[in-house]
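Asks: got a sequence here, can you build the structure:
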Amino acid sequence: MAKGGFKRRIPLADALDMLAQHGFEIGSEEVSFDCALGRVLAEDVVSEMNNPPFDRAMMDGYAVRAEDAFGASQASPVLLKVVGVTVAGDTVSAVVGRGEAVKVMTGAKAPEGADCVVMVEYTQERDGVVEITVSVPPGKHISKVGEDIKKGDLLLKSGTVLKPQDLGVLAATGNLKVKVRKKPRIVVVSTGTELAAPGEKLGAGAIYDINSYTLSSLASGLGAEVVSRSIITDDESLLEDVLDMKWDLLLLSGATSVGEKDFVPEVIRRRGEVVFHGVSIRPGSPAGFGVVGGRPVFMLPGFPVAAVTAFELLVTPYIQRMLGTNVAVPHPTIEGLLTKAVPSQLGRVDFIRVRIEKHDGKISVSPVSAKGAGLITTLTKADGFVLLDAKKEGIEAGETVEVYLF
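Replies: You can find the predicted model right below:
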């Protein structure tokens, strides 16, 4: 066995427990709300004002006293004196007294004395008098102060990943600054003397680097900041240089198994601690995790599908904890019937790539034929994946399975 090789594979559940015990705090920062899309709140946000901040007309029409329009109909209209006009943005409007009305536009401040708005469709104005042909109850078409948001209301909870509508509620309440979790600074490195950057001329035995691009994209999608993406040859001194860089989380792919060139675990062990190496997952079993200088390092397999699997199962929950978000598989799910049996072994979690088809309203789930973890097209041909539980020896054809959609 090569140096740094693993003698056993620990259960995925044990690996996740170890990761939870080796969390890494990245702190928080204050940013402008309009630059916070996709960021994670580091504290609750409470409204400091009412919204709307005044009684607001919700329709074009006439603001009146409901009792003055009581009994109005087309056969027996009510006539009211128009004493003013108010549009959105006006700070002062006429006061509505008995037998009076004020013409209002949508969004305008409701005039004092009025308790409802009659839609313009049920009115006709002539010579300063409006004819009303419908009766309306108090409060109709008026949004009261604080109807949407009251001062002191909890708007957004800590851990919320801010969406466009969340920025809207921040704008509506004047919360111009928000405290968010800092983005973890991630360095991604593919190891392998055989690797070349896409676009370079390939020499004999060379292949293009895949993993640094897929892993960087996965990390960015979770809200992390990839500060460096690179390739290094199978040279321990180059890895030592990477370990001396500034980063919050390091993702290494390749050189993590038990071959003569698989030097990564040994270097991590020499510079810090290997917490675990070897996980009972397929593909991705050579994955490992270590700590160097108090900072977390993931050792991921070199085969592209194995690297993605290990990222989904191990790195994703770790980054979610760094950001303070819910720890969960970040993919929508759908259920369907498996078309073909999938064997496995007890104690191992299998990452099964699948295609989805719909026939007569039923959803069928078909495993993508895979001859190995090095075939990246088995991911591009798949619609998602099924996680086969470690407590099962397989899944029979016809069973209902949950699919995580890409």
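
Asks: C-alpha only now, for contacts and for neighbours.
Replies: Noted.

Asks: please name the residues that touch the most centrally placed residue in the chain.
Replies: Nearest residue to the geometric centre of the chain (C-alpha atoms, centre = their mean): V161, 5.8 Å. By C-alpha atoms under 8 Å, 6 or more residues apart in numbering, the contact set of V161 is L37, G38, R39, V40, L41, T325.

Asks: buried among those? Make that a PyMOL selection.
Replies: Remark: buried members of the contacts of V161, expressed as a PyMOL selection using 16 or more other C-alpha atoms under 10 Å:
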select buried, resi 38+39+40+41+325
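
Asks: what sits up against stretch 371-378?
Replies: P283, F303, P304, V305, A306, R353, V368, S369, A370.

Asks: how about the nearest residue to the last one, chain neighbours excluded?
Replies: What sits nearest to A370 in space, not counting adjacent residues and going by C-alpha to C-alpha, 6 or more residues apart in numbering, is T378, at 6.4 Å.

Asks: wait, A108 touches V87, no?
Replies: Yes - with contact defined as C-alpha atoms under 8 Å, A108 reaches V87; the gap is 4.9 Å.

Asks: neighbour count: the two, which is higher?
Replies: Between A108 and V87, counting by other C-alpha atoms under 10 Å, A108 is the more crowded of the two (24 against 18).

Asks: could you give the number of residues near K140?
Replies: K140 is flanked by 17 other residues according to other C-alpha under 10 Å.

Asks: before we compare anything, build this one as well:
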Amino acid sequence: MSTDRKQSGFKQRTRVDDALAALRDAVDPHGRAAEVPLAEADGRTLAATMTAPANVPAAPEAAMDGYAVQASDTFGASDRSPEILRTVDAEPTEEDVGPGEAIRVHTGSALPEGADAVVMIEQADPVADEVEIFDAVAENENVAPAGEDVEEGQQLYDPGHVLRPSDLGLLKSVGYTEVPVFEQPEVTVIPTGDELVQADPGPGETIETNGLTVARFVERWGGDATELDPVPDDEEQLKAAIRSGLDGELVVTSGGSSVGERDLLPEVLEDLGEIVVHGVALKPGHPFGFAVCEGTPVLMLPGYPVATIVNAVQFLRPAIKRAMDAPLPPHPTTEARLDRKIASEPGVRTFARVRLEERPDEPLPAAIPTRVSGSGVLSSVALADGWVVVDEAAEGVDAGDTVAVQDWEANR
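Replies: Take a look at the predicted model:
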């Protein structure tokens, strides 16, 4: 980094959307896929279209406990005048139901050949080798037809779908034991700073938290994280750490990304590759930037914990999804009434941390700002229920306004 840049600071900041577009262009989907067992596929991203190879159920089934019958044998049955059928003492799949006959079945049992309806157990009274039927049933009543759940050839999921537990159950029901998923992008996480220690800080030292936080986010968002120990503010050690991750899809650092004397990462990345963005119109955390080194994007997250989280959600998450060619689902939001005014700087996208509070006789919960400034106060985001995004074009949000509170930790 040049002396001029260190002295002048950030004269211009890239708009968030422009920085995201540039980052998307820099990340190439890796395209690698592998078959994994269903039990290991929760949260993984499908790499192929999944189509049902068979009907579910495969054949008509009883939808109720009762008796499989020919519906025409029950016409006219009532409490006063039950129809009497001969019971066939056999498993449902071992014998057909003929005229005037009934076979005991359970929910999910295969419907015997010849039967076209099921009389519920509550409407039948077995007596010796006969059963009295007290209610008429129509053809196909209380019967689950073949393919009622899933039809053979039905398209179930598209490539890019992120698998959920319910999806795994459905895929198992149609016969899959493994699924093709994109391999997890390899992401190297590098916390930086002379002052960082893992525990028992002395004077002037700080417990390192960003590496743990970012690595777990990487895994939640679908990546495979390699978390390095904190790297001191030394150009050669920083270069070595970054080079160790360039065989993967992404490298992400925290700390050392601004323009101070100890902020060495921009200069290091200029030596290793090309800086594409440095400084974004975002608060907290405007010193974000990224470079491309030997074809691998290297994301620079600011060192303050809140700024690290905001920028990781805004930039690292989309980069991981892009590397897998997976969709980027929007964050779920809660509509709330703002309890206190949020101030913001025009031209800067602001992320104001809030907690939600239900109040009697008010239709919407109150969104109470925990902090707008203070990017080093980790508790302000860890104890919040979400954040309110103030657009660049706005000059704050007034108390009493209805806002959308993003739950940025709710999804993958």
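
Asks: of the contacts of stretch 371-378 of the first structure, keep whichever come out buried.
Replies: Here, 16+ other C-alpha under 10 Å leaves P283, F303, P304, V305, A306, R353, V368 buried among the contacts of stretch 371-378 of the first structure.

Asks: burial count for the residue nearest to the fourth one when sequence neighbours are not counted?
Replies: Across the structure, with C-alpha to C-alpha, 6+ apart as the measure, the residue nearest V305 of the first structure apart from its sequence neighbours is A373 (4.9 Å). Residues contacting A373 of the first structure under the criterion other C-alpha under 10 Å number 20.

Asks: sec struct for the residue mapped onto A373 of the first structure from the second structure, please.
Replies: Matched by TM-score structural alignment, A373 of the first structure corresponds to S375 in the second structure. Put simply, S375 of the second structure is coil when judged by DSSP: H, G, I helix; E, B strand; the rest coil.

Asks: against E392 of the second structure, how distant is S375 of the second structure?
Replies: 19 Å (C-alpha to C-alpha, to the nearest Å).

Asks: rewinding a little: save the contacts of V161 of the first structure as TSV, and put in secondary structure and distance to D248 of the first structure too.
Replies: What follows is those, written out as TSV (DSSP: H, G, I helix; E, B strand; the rest coil; distance: C-alpha to C-alpha, whole Å):
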residue	secondary structure	distance to D248 of the first structure
L37	coil	22
G38	coil	19
R39	coil	17
V40	strand	17
L41	strand	19
T325	coil	17
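
Asks: closest one of the contacts of V161 of the first structure to R8 of the first structure?
Replies: Using C-alpha to C-alpha, T325 comes nearest to R8 of the first structure of those, at 31.6 Å.

Asks: that closest one matches what in the second structure?
Replies: Using TM-score structural alignment, the equivalent of T325 of the first structure in the second structure is A326.

Asks: wait, its match sits on L163?
Replies: No - counting by C-alpha under 8 Å, A326 of the second structure does not reach L163; the two are 11.4 Å apart.

Asks: which residues are common contacts for these two?
Replies: Contacts common to A326 of the second structure and L163, judged by C-alpha under 8 Å, 6+ apart, are T45.

Asks: contacts only, for P304 of the first structure.
Replies: Residues in contact with P304 of the first structure (C-alpha under 8 Å, 6+ apart) are I210, N211, A373, G374, L375, I376.

Asks: and with 7 Å instead?
Replies: I210, N211, A373, G374, I376 (C-alpha atoms under 7 Å, 6 or more residues apart in numbering).

Asks: with G259 of the first structure instead?
Replies: A2.

Asks: that one: helix or strand, and which one exactly?
Replies: According to DSSP states H and E, G259 of the first structure maps onto no helix or strand at all.

Asks: please narrow the contacts of stretch 371-378 of the first structure to those residing in helices.
Replies: If you go by DSSP state H, the contacts of stretch 371-378 of the first structure have P304, V305, A306 in helices.

Asks: of those, closest to G4 of the first structure?
Replies: Distances from G4 of the first structure to these, taken by C-alpha to C-alpha, are shortest for A306, at 18.9 Å.

Asks: without its sequence neighbours, what residue ends up closest to the closest one?
Replies: G284 (4.2 Å).

Asks: ok, the one you found to V45 of the first structure distance?
Replies: Separation of G284 of the first structure from V45 of the first structure (C-alpha to C-alpha) stands at 40 Å.
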